[in-house]
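1. Below is the sequence, then the predicted model.
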Amino acid sequence: MSVTTVPIRPIKKGSLTKLWIGLALVLLVAGALAWVGTGKAICENGTNEMFLACNADNDGIIQTESGLQYKVLKPGEGASPTLTDTALVKYEGTTRDGNVFDQNEQTPMPVGGVVPGFSEALQLMQKGGEYRIWIPSELGYGEQSPGPDLPANSVLIFDVTLLDFISEEQMRALQQQMQQQGGLPGGPPPGQ
């Protein structure tokens, strides 16, 4: 029986090192991609605290001492409303999963008469400004659920436009003027 021998060429010097370095780089890149993907999943599906911590790291997000987060989409001009003012706003409120729980094209609201996070955000805005705000549950409704569309302990996300605002004194003057004129235009006649 005869065996034919085939000569095996020797491996070039450094080839094995290059192979190990290439394998290490592939494993490092795969690990980094897994870490980024896991981090994103934790941010999107984790607890409210995890979500808000990740959100705070995004570009343009400002976090106040209370934990309210906001991003200026369009700056406004002039003064900001105070706690006693009445603001005219356009808003859309969503939950973290994007479900709309409340919206309005134009509604007056007392700045001091809304959830603390919304009130704080309104006091940061100027007329014409558009903000996106993230309200932690403790600055929103907390453990209370205001309705079936909003579970308890929800982070509230609002896109808000401050259309205008008037002071408490101006509001009282308008109310007195309307009472003197007999009510709202188009309303029932006085005495009915």
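-> In hand now; what should we look at?
2. Could you use CA atoms for every contact and neighbour count after this?
-> Will do.
3. Could you tell me how many residues sit around G22?
-> Residues near G22, counting by other C-alpha atoms under 10 Å, number 12.
4. Any buried residues in the one helix or strand it maps to, and which?
-> According to DSSP states H and E, G22 maps onto helix 15-45. Applying a neighbour-count criterion of 16 or more other C-alpha atoms under 10 Å, one finds 43-44 buried in helix 15-45.
5. Ok, stretch 94-108 next?
-> Across stretch 94-108, burial judged by 16+ other C-alpha under 10 Å covers 94-95, 101.
6. just how off-centre is it within its chain?
-> Computed by C-alpha atoms, centre = their mean, to the nearest Å, the chain-centroid distance of stretch 94-108 equals 12 Å.
7. Show residues contacting that stretch.
-> Contacts of stretch 94-108 with the rest of the structure, by C-alpha atoms under 8 Å, 6 or more residues apart in numbering, involve 86-93, 149-150, 154-158, 163.
8. And the buried ones among those residues, selectable in ChimeraX?
-> If you want just the buried ones from the contacts of stretch 94-108 in ChimeraX, going by 16+ other C-alpha under 10 Å, the selection is:
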select :86,87,88,89,90,91,92,93,150,154,155,156,157,158,163
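9. Sort out for me which of the contacts of stretch 94-108 are in strands.
-> In strands, defined here by DSSP state E, the members of the contacts of stretch 94-108 are 86-93, 156-158, 163.
10. got another, please set it beside the one above:
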Amino acid sequence: MNLQRVSIFFFLVLSIAFVSCDAQNPFDRGPVYDVAGNLERDSLLIADYLDTADIDSLYRIHDPSGVVIIVQEEGTASRPNGGNVIYTNYTGSLMSDGSVFDTNIENVARDNNIYVETRNYNIFSFQLGSGNVIQGWDIAFRRLRSGAKAKLIIPSPYGYRDSETNDKIPANSILIFDVEFKGMD
């Protein structure tokens, strides 16, 4: 009986060892994204950018996450909570070279050669905290009052990380969004 238990135990150990060495192991997800390392790198780049950029602002919010919110026009309504639907106009650009990669404003899209004829250029809406937008937006919009205009500087871990699915956004890009917080439900 003990020999049978030892045999079963030995068989299980070998099976686990064999599966973990298999190149087709479904639990092997590759290298882990280095959030802390990228935040450290991005914070230095953002600090250099802010030292030299000529940005009109009422005030700046340096969120503990590393997201920077530069309020250019104060809103008069309240701040949103998780679950509120946010309505905004936006233009997204790369901090590295200022190139515009996305907008919901038709003339801005045309001026930057990113216009898509089949796209609907209306006010953009999303539910705060639902995961439908990049994490940096959820962080930043919680700090703005409805009616505000602001510039959001979003470190790569709160943007698109190391994704290479959009040819206009290189991996680990720091993003800048000019937003006009139109209202919320």
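-> Everything's here; your move. None of these values were measured; they are calculated from a predicted model.
11. so what number do they get for TM-score?
-> Remark: TM-score between the superposed chains equals 0.60 [TM-score structural alignment, normalised by the length of the second structure]; 120 aligned residues with a C-alpha RMSD of 1.8 Å.
12. R172 of the first structure: which of the ones in strands among the contacts of stretch 94-108 of the first structure is nearest?
-> Relative to R172 of the first structure, the closest of these is T86; by C-alpha to C-alpha it sits at 10.8 Å.
13. The closest one reaches G113, doesn't it?
-> No: counting by C-alpha atoms under 8 Å, G113 is not a contact partner of T86 of the first structure; they are 9.1 Å apart.
14. what separates the residue nearest in space to the middle of the first structure from S15 of the first structure, distance-wise?
-> By C-alpha atoms, centre = their mean, the mean C-alpha position of the first structure lies nearest to W134, the distance being 3.4 Å. Separation of W134 of the first structure from S15 of the first structure (C-alpha to C-alpha, to the nearest Å): 54 Å.
15. For P108 of the first structure, see how far away I133 of the first structure is.
-> As judged by C-alpha to C-alpha, I133 of the first structure and P108 of the first structure stand 18 Å apart.
16. again with A24 of the first structure
-> Separation of A24 of the first structure from P108 of the first structure (C-alpha to C-alpha) stands at 61 Å.
17. picking that back up, nearest to F51 of the first structure among the buried residues of stretch 94-108 of the first structure?
-> For the buried residues of stretch 94-108 of the first structure, the nearest to F51 of the first structure is T95 (12.0 Å; C-alpha to C-alpha).
18. Does Y90 of the second structure touch E180 like I think?
-> Yes: if you go by C-alpha under 8 Å, Y90 of the second structure and E180 touch, sitting 6.4 Å apart.
19. I'd assumed the residue nearest to the centre of the first structure was in a strand, is it?
-> Yes: membership of W134 of the first structure in a strand is supported by DSSP: H, G, I helix; E, B strand; the rest coil.
20. So what does it match up with in the second structure?
-> Aligning on TM-score structural alignment places W134 of the first structure opposite I153 in the second structure.
21. Tell me where the first structure has helices.
-> Applying DSSP state H to the first structure gives helices spanning 15-45, 48-56, 116-124, 168-180.
22. so which of the ones you listed comes closest to Q144 of the first structure?
-> When these are compared (using C-alpha to C-alpha), the closest one is helix 116-124, at 14.0 Å.
23. equivalent range in the second structure for that closest one?
-> Matched against the second structure by TM-score structural alignment, helix 116-124 of the first structure falls on residues 135-143.
24. can you pull the contacts of the residue nearest to K151 of the second structure when sequence neighbours are not counted?
-> Distance criterion C-alpha to C-alpha, 6 or more residues apart in numbering; nearest residue to K151 of the second structure, sequence neighbours excluded, is D178 at 4.5 Å. Taking C-alpha under 8 Å, 6+ apart, we find D178 of the second structure in contact with 90-92, 149-152.
25. against the second structure, where does stretch 150-159 of the first structure fall?
-> Against the second structure, stretch 150-159 of the first structure falls on residues 169-178 (TM-score structural alignment).
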